[in-house]
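Novice: pasted the sequence and its predicted model underneath.
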Amino acid sequence: MNAQPHVVIEESPQQESRHSAGARTATAEFLLQHCPWVDADAVLLVVTELVANAVRHTAGWWRLHLTAGHDALVVRMDDSSPQPPVARKPDFTGGGGFGWHMVQQLAGRVEVRQLPYGKRVEATWTRPATTAC
């Protein structure tokens, strides 16, 4: 069996005070150990946005799952809401609307899937090809 490094971070509405910070810290540690090639700032911004959206738009649980393969990093956010993310026109007066656009720009690929218990947002970064000198 070819096991890939992974970590699962679970939170619930009762733990909102540390949701984003805990997910960011765990993600940063995971990236240092398993994905030194990835743009950590981009991944951390995406994780922050996915966590914030899950907390803001989901009345129930959410689960963040990170998997590192040799050629890719996959960040999955499962939550109890069946509603997919919706791109909104950015509001430069402080009303938001930047997050989903940012997720789509920073990740190499983004997919949203409906699940029997809610949805999954999956962001993937592919390891760049290395060239020999």
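Specialist: Nice, thanks for sending it over.

Novice: going by C-alpha atoms from here, please, whenever you check contacts or count neighbours.
Specialist: Will do.

Novice: which parts of this protein are strands?
Specialist: For the chain, applying DSSP state E gives strands covering 6-11, 62-68, 72-79, 109-115, 118-126.

Novice: other SSEs contacting the longest helix along the chain?
Specialist: The residue-count maximum for a helix in the chain (DSSP state H) belongs to helix 40-57. On a contact count with 3 or more C-alpha pairs under 8 Å, 6 or more residues apart in numbering; DSSP states H and E, helix 40-57 meets helix 19-34, strand 62-68, strand 72-79, helix 99-106.

Novice: winner for burial among the ones you listed?
Specialist: Highest mean neighbour count among the helices and strands packed on helix 40-57 (mean count of other C-alpha atoms under 10 Å): strand 72-79, with a mean of 23.

Novice: what about versus this one:
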Amino acid sequence: MYQAAKEDGRQLLAGRSSMVSAVFAGDEKIADARDLALSFLADLPTVHGLPVSERVTDTVELVVSELVTNARKHAPGPYVLGLEACDGAVEVSVWDSQPTLPTIQAPDPHRIGRHGLEIVTTLCRSFEIHREPVGKRIKAAVALSDDWGTGIGGPQPM
């Protein structure tokens, strides 16, 4: 795993941006990606003065787990996990080399498996899939505020 951290001028709740990313070559475990996310979230209150609730921590950990699992399962080669706190949210980004875009299936309580993206879109403030020159990037934003509501279709921020 190769890891980098970055500070830039983007607006954040505390007026600063925080970002971390890592390249996973395939021999690391999905737990390594979750550990990176938990470490990133643990630093937000102390380094940047941003409150991170248990709900945010649990949600980001689940989103990272689902997106990284998909990258490992469906894409050849390495993948890149990025986490950034900006605009009142934690944005989780996963790039992989597979050019085929995933489809989010309609809810089906009788279907076994393939509920990951359905769960992610329900829990996140926004969700995007972008085709890249090589592969694709999936981004999902988890609101830092606990009064935001739930999911893309949930209540809007107050």
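Specialist: That came through fine. Note that the structure is a prediction, hence the values are computed from the model and not measured.

Novice: mind checking the TM-score on these two?
Specialist: Here the superposed chains carry a TM-score of 0.83, computed using TM-score structural alignment, normalised by the length of the first structure; 126 aligned residues with a C-alpha RMSD of 2.3 Å.

Novice: if we can go back for a sec, what are the buried residues along the longest helix of the first structure?
Specialist: Residues of helix 40-57 of the first structure classed as buried by neighbour count (16 or more other C-alpha atoms under 10 Å): 42-55.

Novice: same question, stretch 79-96 of the first structure
Specialist: Asp79, Ser80, Ser81, Pro82.

Novice: residue in the second structure matching the last one?
Specialist: Using TM-score structural alignment as the criterion, the counterpart of Pro82 of the first structure in the second structure is Pro99.

Novice: who are the contact partners of the nearest residue to its match once chain neighbours are set aside?
Specialist: In space, Pro99 of the second structure comes closest to Gly135 once its chain neighbours are excluded; the distance is 4.0 Å by C-alpha to C-alpha, 6 or more residues apart in numbering. Contacts for Gly135 of the second structure (C-alpha atoms under 8 Å, 6 or more residues apart in numbering) come out as Trp95, Asp96, Ser97, Gln98, Pro99, Thr100.

Novice: please redo it, this time with the cut-off set to 6 Å
Specialist: Counting by C-alpha atoms under 6 Å, 6 or more residues apart in numbering, Gly135 of the second structure touches Asp96, Ser97, Gln98, Pro99.

Novice: which among these gets closest to Arg114 of the second structure?
Specialist: Gln98 (17.4 Å; C-alpha to C-alpha).

Novice: roughly how far does that closest one sit from Phe127 of the second structure?
Specialist: 18 Å (C-alpha to C-alpha, to the nearest Å).

Novice: hmm, back to that, as CSV, the contacts of Gly135 of the second structure with distance to Ala5 of the second structure would be great.
Specialist: Converted to CSV, the contacts of Gly135 of the second structure look like this (distance: C-alpha to C-alpha, whole Å):
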residue, distance to Ala5 of the second structure
Asp96, 20
Ser97, 22
Gln98, 25
Pro99, 27
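
Novice: ok, those residues in the first structure: which stay?
Specialist: Retained in the first structure (both residues aligned by TM-score structural alignment, their matches' C-alpha atoms under 6 Å) from those: Asp96, Ser97, Gln98, Pro99.

Novice: look up the closest residue to the second one, ignoring the ones flanking it.
Specialist: To tie it back to what came earlier, the one meant is Ser97 of the second structure. Nearest to Ser97 of the second structure is Gly135, by C-alpha to C-alpha, 6+ apart, at 3.9 Å.
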